[in-house]
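Asker: the following comprises the amino acid sequence and a computationally predicted model.
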Amino acid sequence: MKNLVLLIGNDINNISRGQSWKDLLQDVITFCHAGDCVQLDDKKPFPLLYEEIFLTASKNHKIRERDLKSFIAIKAAEIQGNSIHSAIRALRPAHILTTNYEFTLEGSTPLENTSLINEKFYSIFRRYRVGDTNYWHIHGDCLNPMSINLGFEHYGGQLQLMRNYVVSGTVYTSKEVPKPSLLRRIHAKEVYFHSWIDLFFTDDIHIFGLSLDFVETDLWWLLTYRARQKFHHKNVPVHNKIYYYIPEEYVAASKYKLDLLTANDVTIIALPGKDKLAYYESIVKGLGKTPQSSFHGCESR
């Protein structure tokens, strides 16, 4: 579909056979020789759990973060694609944003980084173009292990640069990077999609396969700031729509999060989700039609 923009998370990978996220965490703890000190606990926010694992390993075994993230990058690269990845590519979306580190969405490892600048650590401009689609790895990619966004400190740095880009302007030395803030460029009608962040203020975005836990502070800040611009500050026009897809079976238990998303001008679309493969097939099939009408009759908030 022309100009289709997707934001896709890790859950589509769970259809493929292989390690679960918990298995990966246990492998990371083993790699860091931290099994006697670190215990997995659902009450620990993951970015802080990562800091616990890394700092324990750094203190006790002098493990470098570069080595740890290289290990994680190798593990991520082992994830196999499935029929949903192929179906998404068949839509030929204009942009795919993903929090995933591997290249299953692309179908193969890209040969060229087409970002505005070559980012080693953060991911404001991290883009690969394959065919007619721009792929934005907003939390880093496994070709650049230090870019993989896992820890609390990394999230903080990413958010700082995101806010600069949107609100106050950038300080990059590259002449290719626009210096005025995104808000100023929207006013001047000079938005050229330098960054994936631009799309949150300009194009409809469909989010699926992403739990949007509250540890995703960068994305929650962006949703909140966009909503404030639309309803409160009104410094720039915000006419695009954002859709969040969720299995019907999760709606009741996720009411607290869905209420917050609704307050932030996100439209909720619930679909039958007992069969994970069928759930994602229904989303992709609907997106192959006109987005505004393809999910008519589904529960929305």
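Answerer: Happy to help now that I have it.

Asker: only C-alpha atoms for contact and neighbour calcs from this point on.
Answerer: OK.

Asker: ok, now how distant is H61 from L68?
Answerer: 12 Å (C-alpha to C-alpha, to the nearest Å).

Asker: didn't I138 look like it was pressed against E119?
Answerer: No - if you go by C-alpha atoms under 8 Å, I138 and E119 don't touch, sitting 11.4 Å apart.

Asker: who touches both of these two?
Answerer: R126 (C-alpha atoms under 8 Å, 6 or more residues apart in numbering).

Asker: now the helices for the stretch 101-250 of the chain?
Answerer: For the stretch 101-250 of the chain, helices defined by DSSP state H, counting those that start in this stretch occupy the ranges 152-163, 182-187, 199-202, 217-228.

Asker: including mean neighbour count and distance to V266, could the ones you listed go into JSON lines?
Answerer: JSON lines is the format used below for the helices of the stretch 101-250 of the chain (neighbours: other C-alpha atoms under 10 Å; distance: least, C-alpha to C-alpha, whole Å):
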{"stretch": "helix 152-163", "mean neighbour count": "17", "distance to V266": "20"}
{"stretch": "helix 182-187", "mean neighbour count": "19", "distance to V266": "20"}
{"stretch": "helix 199-202", "mean neighbour count": "19", "distance to V266": "11"}
{"stretch": "helix 217-228", "mean neighbour count": "18", "distance to V266": "8"}
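
Asker: so which of these gets nearest L105?
Answerer: Closest of these to L105 is helix 199-202, at 19.0 Å (criterion: C-alpha to C-alpha).

Asker: okay, I138 and E119: which has more neighbours?
Answerer: Remark: of I138 and E119, I138 carries more neighbours, 27 against 17, as counted by other C-alpha atoms under 10 Å.

Asker: put this next to the previous one:
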Amino acid sequence: MDAILYGNGFNLLSENCPSWQDLLTNISDKDQSPILNGIPPTLQYEQVYLAPHSSFSNISDGKDETRLKEAVKRRLSAIKSNEFYDRLLNLGVTSFLTTNYDHAIYDNLENRVIDKNYAEKIYSIKRWKKVNINNLDYTIFQFHGDITNVRSIMLGLDHYGGALARIQDYVKGYFSEKIEDKKKRANSEGELSIAKRLTSKIEFDSINYGFTDNGTQLVSWIDAFFFANLHIIGITLDFSEIDIWWLLSRRARLLKNGYIKNQVYYYPTFPMSEIHCHLPKLRLLERMGVKVIYHKQTLDIEKGYTDYPKIYNEQIDNMERLINILP
């Protein structure tokens, strides 16, 4: 099966979509605690929240952080869909993972949501929704949270760290809602770990682990990194994305041991004239067994800007070609 992981790059192709910097700047106290440059985005968020003179610096009961995330929600709720989302939805793939919190892929039309699992309040190991668009059903895993539940919006390092711990539990076979299973965890060898599922073809009992049927072959979005041909596009893969990088690293270890059979593809969407800024990351991805698919677009010197629509169209063409030839 194929799955697509898309990021905020698709939103940035729509009008009036704020960049990460714009988003943080608009919700911060610009004069009291201006955004610090040169630090990871996750820590930029922590700075907005924790700066001594910030409006959101009172962390005694957590209500201020909810208020901060409500401000984020207001900025993201108005993002509209665009033709590039339409192209993704027409590739014949019905399983989507996203780092986006918004609902732009189905144009904010909540009547298109026909089923969902919103049981988790803060983290998103089990979170999914099924949407119907043009009489086709798509399953969407918003693993960085959903603006429907602002507490789930994953922004700062604290939230990323907690999410990574739960991802590690799932991959190692320790993720369970059962109290008796948690008591046995110290002596467990992870009988339902990803590694054992790959080597022993164990059927994962989703009911015992508190999961619900999402209509795909994926029990959790995490499975896509190990059991699906995963296509990653519209995301810069900043090193602050510790959850994604940990999963790619874990997959690379299993690949080295001969366990992995799936493919992971990364489709960069920066102009090729800027490739020197990204080479270390791209080389690392390739060493981790990720296939990097390059496009041919570059900076338009005469016009003085990057034609991102051309880049995305070419990369979606490349993705379509690979999806159609993969077994």
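Answerer: Alright, I've got the coordinates. Nothing here was measured: the structure is a model prediction, and the numbers come from that model.

Asker: TM-score them against each other, please.
Answerer: Remark: TM-score between the superposed chains equals 0.85 [TM-score structural alignment, normalised by the length of structure 1]; 282 aligned residues with a C-alpha RMSD of 2.5 Å.

Asker: hang on, the earlier thing: among H61 and L68 of structure 1, which residue is more densely surrounded?
Answerer: L68 (20 against 12).

Asker: and the more buried one, that one's in a strand?
Answerer: No - assessed with DSSP: H, G, I helix; E, B strand; the rest coil, L68 of structure 1 is helix; it does not lie in a strand.

Asker: count of neighbours near T290 of structure 1?
Answerer: 10.

Asker: check T104 of structure 1 too.
Answerer: 21.

Asker: for the stretch 201-301 of structure 1, what spans make up the strands?
Answerer: Taking DSSP state E, counting those that start in this stretch as the test, the strands found in the stretch 201-301 of structure 1 are 205-208, 242-247, 266-271, 299-300.

Asker: run the chain-centre distance for the first one.
Answerer: Centroid separation between strand 205-208 of structure 1 and its chain, computed with C-alpha atoms, centre = their mean, to the nearest Å, is 10 Å.

Asker: repeat for the second one
Answerer: For strand 242-247 of structure 1, the distance from its own C-alpha centre to the chain's C-alpha centre is 14 Å (C-alpha atoms, centre = their mean).

Asker: hang on, the earlier thing: so which of the helices of the stretch 101-250 of structure 1 comes closest to E248 of structure 1?
Answerer: From these, taking C-alpha to C-alpha, the stretch that ends up closest is helix 217-228, at 22.3 Å.

Asker: and the closest one, what does it pack against?
Answerer: Applying 3 or more C-alpha pairs under 8 Å, 6 or more residues apart in numbering; DSSP states H and E, one finds that helix 217-228 of structure 1 contacts helix 152-163, helix 199-202.

Asker: so which of the ones you listed is nearest W221 of structure 1?
Answerer: Nearest of these to W221 of structure 1, taken as C-alpha to C-alpha: helix 152-163 at 7.9 Å.

Asker: quick one: residues in contact with that closest one.
Answerer: Here helix 152-163 of structure 1 has contacts from 47-48, 50-51, 122-124, 149, 170, 197, 216-218, 221, using C-alpha under 8 Å, 6+ apart.

Asker: as TSV, those residues with distance to I8 of structure 1 would be great.
Answerer: Formatted as TSV, those follow (distance: C-alpha to C-alpha, whole Å):
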residue	distance to I8 of structure 1
P47	20
L48	23
Y50	22
E51	25
Y122	19
S123	16
I124	17
N149	16
T170	27
I197	15
E216	14
T217	16
D218	15
W221	18
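
Asker: quick check: of those, which lies closest to N82 of structure 1?
Answerer: Proximity of the contacts of helix 152-163 of structure 1 to N82 of structure 1 was ranked by C-alpha to C-alpha; the top entry is N149 with 24.1 Å.

Asker: list the contacts for the closest one?
Answerer: Contact analysis of N149 of structure 1 by C-alpha under 8 Å, 6+ apart lists 122, 139-140, 155.

Asker: same deal with I39 of structure 2?
Answerer: Contacts for I39 of structure 2 (C-alpha under 8 Å, 6+ apart) come out as none.

Asker: follow-up on the earlier one: hey, which of the strands of the stretch 201-301 of structure 1 is tucked in deepest?
Answerer: Most buried of the strands of the stretch 201-301 of structure 1 by mean neighbour count (mean count of other C-alpha atoms under 10 Å) is strand 205-208; its value is a mean of 23.

Asker: pick out the most distant pair among the contacts of helix 152-163 of structure 1.
Answerer: Y50 and T170 (28.9 Å).

Asker: just the strands from the stretch 51-200 of structure 2, written as ranges.
Answerer: Going by DSSP E, counting those that start in this stretch, the stretch 51-200 of structure 2 shows strands at 95-98, 113-117, 128-133, 136-142.

Asker: what's the closest of the ones you listed to H295 of structure 2?
Answerer: The nearest among the strands of the stretch 51-200 of structure 2, by C-alpha to C-alpha, is strand 95-98 at 21.9 Å.

Asker: quick check: that closest one compared with structure 1, mean distance?
Answerer: Overlaying structure 1 shows strand 95-98 of structure 2 at a mean distance of 0.7 Å from the equivalent residues (mean C-alpha distance after the TM-score superposition for structure 1).

Asker: contacts for that strand next, please.
Answerer: For strand 95-98 of structure 2, using C-alpha under 8 Å, 6+ apart, the contacting residues are 2-7, 138-144, 216, 221.

Asker: mind giving me the ChimeraX command for buried ones among those?
Answerer: A single ChimeraX command suffices to select whichever of the contacts of strand 95-98 of structure 2 are buried according to 16 or more other C-alpha atoms under 10 Å:
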select :2,3,4,5,6,7,138,139,140,141,142,143,144,221
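
Asker: which helix or strand contains the counterpart of P47 of structure 1 in structure 2?
Answerer: By TM-score structural alignment, P47 of structure 1 lines up with T42 in structure 2. T42 of structure 2 belongs to helix 41-50 when elements are defined using DSSP states H and E.

Asker: on contacts alone, who are the packing partners of that helix?
Answerer: helix 20-27, helix 157-172.

Asker: which of those helices sits closest to I235 of structure 2?
Answerer: Using C-alpha to C-alpha, the helices and strands packed on helix 41-50 of structure 2 put helix 20-27 closest to I235 of structure 2, at 12.1 Å.

Asker: got the buried residues for that closest one?
Answerer: Using 16+ other C-alpha under 10 Å as the test for burial, helix 20-27 of structure 2 gives 24-25, 27.
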